[in-house]
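Undergrad: Based on what follows, work out the 3D shape:
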Amino acid sequence: MENGEGLTEFLPISSSAHLRLVAAFADWPDPGAAFTAITQIGTETAVLIYFRSDIARIVAAWFRSLSDRRARHDPDARTGWLVIVGSIPIGVLGLVLKDAIEGPFRDLRVTATTLVVMGVVLGWADRRAARDETGGRHRAVRRRKELTDLSTRDGLVLGLCQAMALVPGVSRSGATISGGLLLGYSRASAARYSFLLAVPAVLASGVFELKDAGAGHTAWGPTLLATLLAFVVGYAVIAWFMRFVSSKSFMPFVVYRVLLGLLLFALVGAGVLDAHAGGSAG
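TA: Model (predicted):
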C-alpha cells in the first residue's frame, strides 16, 4: 500500500481509489481517510523538494506583494494568491462532507463511477488540447496558456476541480489537470499547477488528521513507514511524469481508468466483491 500511495498520488488515476481497492481485493480493513491523508504528507514533501525553486520564487513574490502593490502584478505573486484562494473550496468541503468522505463515498460503486466518468473527462480534455496544439485541416494551431496567464477565475475553477478529489476515484491531479486543459492551459502548466495547488490542502489535511492518530485511532508504525515510502516513490514519479506530459498524451491513463472502473463494476455486479468490502477501518 505504501508504494501505491507514492506511485498513484501524482498520476491522474486516483491514489485514494487504489488504496481503497487494495483493501477490498486483499480483504484488508480499509485504511481509512485518516491514513490516506497522513501518508499524503510524504508525497507532498516530494512536491516541495522537486518544485523547491518554483515554490521559493512564488513565496518570495507573494510576501513582497503584501507591502508593495506593484509586486501584485508579478505572475509569481498572483500564483501564490491563487494557490491560497484555490485551496479554500477543498478545505471547506472537506470539513462539511467529512462524514460522507469517510462513509458513503467509499462505496466501491462510487469509486467505479468516478474512475470511468473522470477518465472520459480527462480524455475529452486531452483531445481538445491536442487539436489546439497540432491544428488540423480546418483549424489553425492555437497557443495554449501557461502559468503566467493564470487568472482569478481560472484559479477558483481549478480549486473547485481539486475539491472533487474528496471522492475516491476522482484523482486530485486528474481533476485539476482536466480543468486546466479545458481552460486552455498546456499539459505541462496544468500538471505543474495541480501539484502546487495540492500542497496547502494535502499538508493541512494530513495535519488535521494527526489528532486522530494521536488519539490512538491510527497505527503509527505502518503509517510512518507508508509516509516515508510515499515520499521516495512520489519524488521519482514526479520527475518521470513532468517529462512525460511535456510531449505525451494522457490517453494511457484514460484507458486505464475506464478499464479499471468497468472491471470494478463487473466484479461488484457479479458478487465477487461486496461494494463495502474492506470498508471498516481497522
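Undergrad: okay, CA-based contacts and neighbour counts for the rest of this
TA: Will do.
Undergrad: how much space between the residue at minimal distance from the centre of the chain and residue 119?
TA: Centroid-nearest residue in the chain, with C-alpha atoms, centre = their mean: residue 172, separated by 2.0 Å. Distance of residue 172 to residue 119, given as C-alpha to C-alpha, to the nearest Å: 12 Å.
Undergrad: cool, residue 85 as well?
TA: 26 Å.
Undergrad: and for comparison, fold this next one:
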Amino acid sequence: MDWLQIVVLSLIQGLTEFLPISSSAHLILVPALTDWDDQGLAFDVALHFGSLLAVIWYFRSALSAMVVSWLNSIRFRKLDDDARLAWGVGLATIPVGLAGLLLNDWISTTMRSPLYLAAGLIVFGVVLAWADWRPHGQRSEYQLNWRDVALIGLAQALALFPGTSRSGITITAALLLGFNREAAARFSFLLSIPVIVLATGLESVELLGSGNAFDWQAMLAGTVLSGITAYVCIYFFLAFIQRIGMQPFVAYRLILGIILLLIYL
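TA: So this is what the prediction gives:
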C-alpha cells in the first residue's frame, strides 16, 4: 500500500462508519473501482479500531455514567436511565453477534459482490427514507424499553448484508419505534462500540493465527486518520441531524447503488 491508498481508505472509513451509507460497502468498493490491491484484513482492523477509539472518546462522559449505573444495577437490583441504556446496548448486540459467528465466512466470501452492495444500498435506503418521512417521535435513548432493544437488536443483525449500513438500519428501526433523530443516532453510535469490539477481536484472532507479517506503520497511520475523521463526523452529524434529516444520505445511497448496477450489470 502506498500513502495515497492509506489516506483515502482511512478517510473513507472515518466518514462512512457512522453515517447511514455503509462503510463496508465503500471499503469493498474502492479496490473494485481502482487498480489498488485489496487492502487486506489487517488494515481493515486498524481502520475499525480507529473508529472505535473515536466513538468511545466522544461518548466518554455518557459511557462512564452508564458503566457506574450498570454495576450498581447488578449490586442493588435497581435500574436508572443510564443502567437501562447500558443493558440495552449489551442485549441489542446479541443478535448481530450470533449472526456474525454463524454467517461470517459466507458473508465475507459469497456476499462481497458489487451487485449485492447495490441491492443493499438501494433497498435499505428506501426503507430509511420511509422511516424519516413519517411523523417523528420525541423519545430519547434513555426512554427505550425491552421491546425497543429486541427490535433494534434484530434490525442490527441485518447489517451483515453488504450495503445495508449498521448505523443506517439501527437508526431506521429507532425512528420507526418513535425515537427522535438525534436519539436514534446516539443509540446507534453507542451500539457500534460492542459490535466493533467483537468484530475486531474476532478478526485479530484470525490475523494472529495466520502468522503473516504486518505493515505496522500503515496500520498506525490508518488508525489515527480514521479515528480523527470519525470523531469529526460524529460531532457534525449529531449537531445537524435534526435539521438536515436522513434524505441527503438516502439520495447518496440511491445514486451510488444505481451507478454500481450500471457498471456491473
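Undergrad: mind checking what the residue nearest to the centre of structure 1 lines up with in structure 2?
TA: Using TM-score structural alignment as the criterion, the counterpart of residue 172 of structure 1 in structure 2 is residue 166.
Undergrad: Now that its match has come up, it's in contact with residue 152, right?
TA: No. If you go by C-alpha atoms under 8 Å, residue 166 of structure 2 and residue 152 don't touch, sitting 10.6 Å apart.
Undergrad: Give me the nearest residue to residue 158 of structure 1, chain neighbours excluded.
TA: Closest residue in space to residue 158 of structure 1, ignoring its immediate chain neighbours: residue 176 at 5.6 Å, by C-alpha to C-alpha, 6 or more residues apart in numbering.
Undergrad: quick check, that neighbour in a helix?
TA: Yes. Residue 176 of structure 1 sits within a helix when classified using DSSP: H, G, I helix; E, B strand; the rest coil.
Undergrad: thinking again about what came up before, who's more crowded, residue 85 and residue 119 of structure 1?
TA: residue 119 (30 against 15; other C-alpha atoms under 10 Å).
Undergrad: picking that back up, what sits against the match of residue 172 of structure 1?
TA: 20, 22, 156, 158-160 (C-alpha atoms under 8 Å, 6 or more residues apart in numbering).
Undergrad: likewise residue 201 of structure 1?
TA: Counted by C-alpha under 8 Å, 6+ apart, residue 201 of structure 1 has contacts 87, 90-91.
Undergrad: Are we agreed that it is in a helix?
TA: Yes. Assigned with three-state DSSP, residue 201 of structure 1 falls within a helix.
Undergrad: how close does the counterpart of it in structure 2 sit to residue 218 of structure 2?
TA: Aligned by TM-score structural alignment, residue 201 of structure 1 pairs with residue 195 of structure 2. Residue 195 of structure 2 is 24 Å from residue 218 of structure 2, where distance means C-alpha to C-alpha.
Undergrad: what's the answer for residue 92 of structure 2, then?
TA: From residue 92 of structure 2 to residue 218 of structure 2 the distance is 33 Å (C-alpha to C-alpha).
Undergrad: And residue 55 of structure 2, by the same measure?
TA: 21 Å.
Undergrad: go on, residue 28 of structure 2?
TA: From residue 28 of structure 2 to residue 218 of structure 2 the distance is 18 Å (C-alpha to C-alpha).
Undergrad: in the stretch 101-250 of structure 1, which spans are helices?
TA: 108-134, 152-163, 172-182, 187-214, 220-245 (DSSP state H, counting those that start in this stretch).
Undergrad: Of the ones you listed, flag the one that's most buried.
TA: helix 172-182 (a mean of 28; mean count of other C-alpha atoms under 10 Å).
Undergrad: Mean distance of that one to its aligned residues in structure 2, please.
TA: Superposed on structure 2, helix 172-182 of structure 1 shows a mean distance to its aligned partners of 0.6 Å (mean C-alpha distance after the TM-score superposition for structure 1).
Undergrad: Helix 108-134 and that helix, what's the angle between them?
TA: 40 degrees (axes from the mean of the first three to the mean of the last three C-alpha atoms, to 10 degrees).
Undergrad: Helix 172-182 of structure 1: how far from the chain's middle?
TA: The chain centroid and the centroid of helix 172-182 of structure 1 are separated by 9 Å under C-alpha atoms, centre = their mean, to the nearest Å.
Undergrad: Equivalent analysis for stretch 148-161 of structure 2, please.
TA: That offset, for stretch 148-161 of structure 2, works out to 12 Å (C-alpha atoms, centre = their mean).
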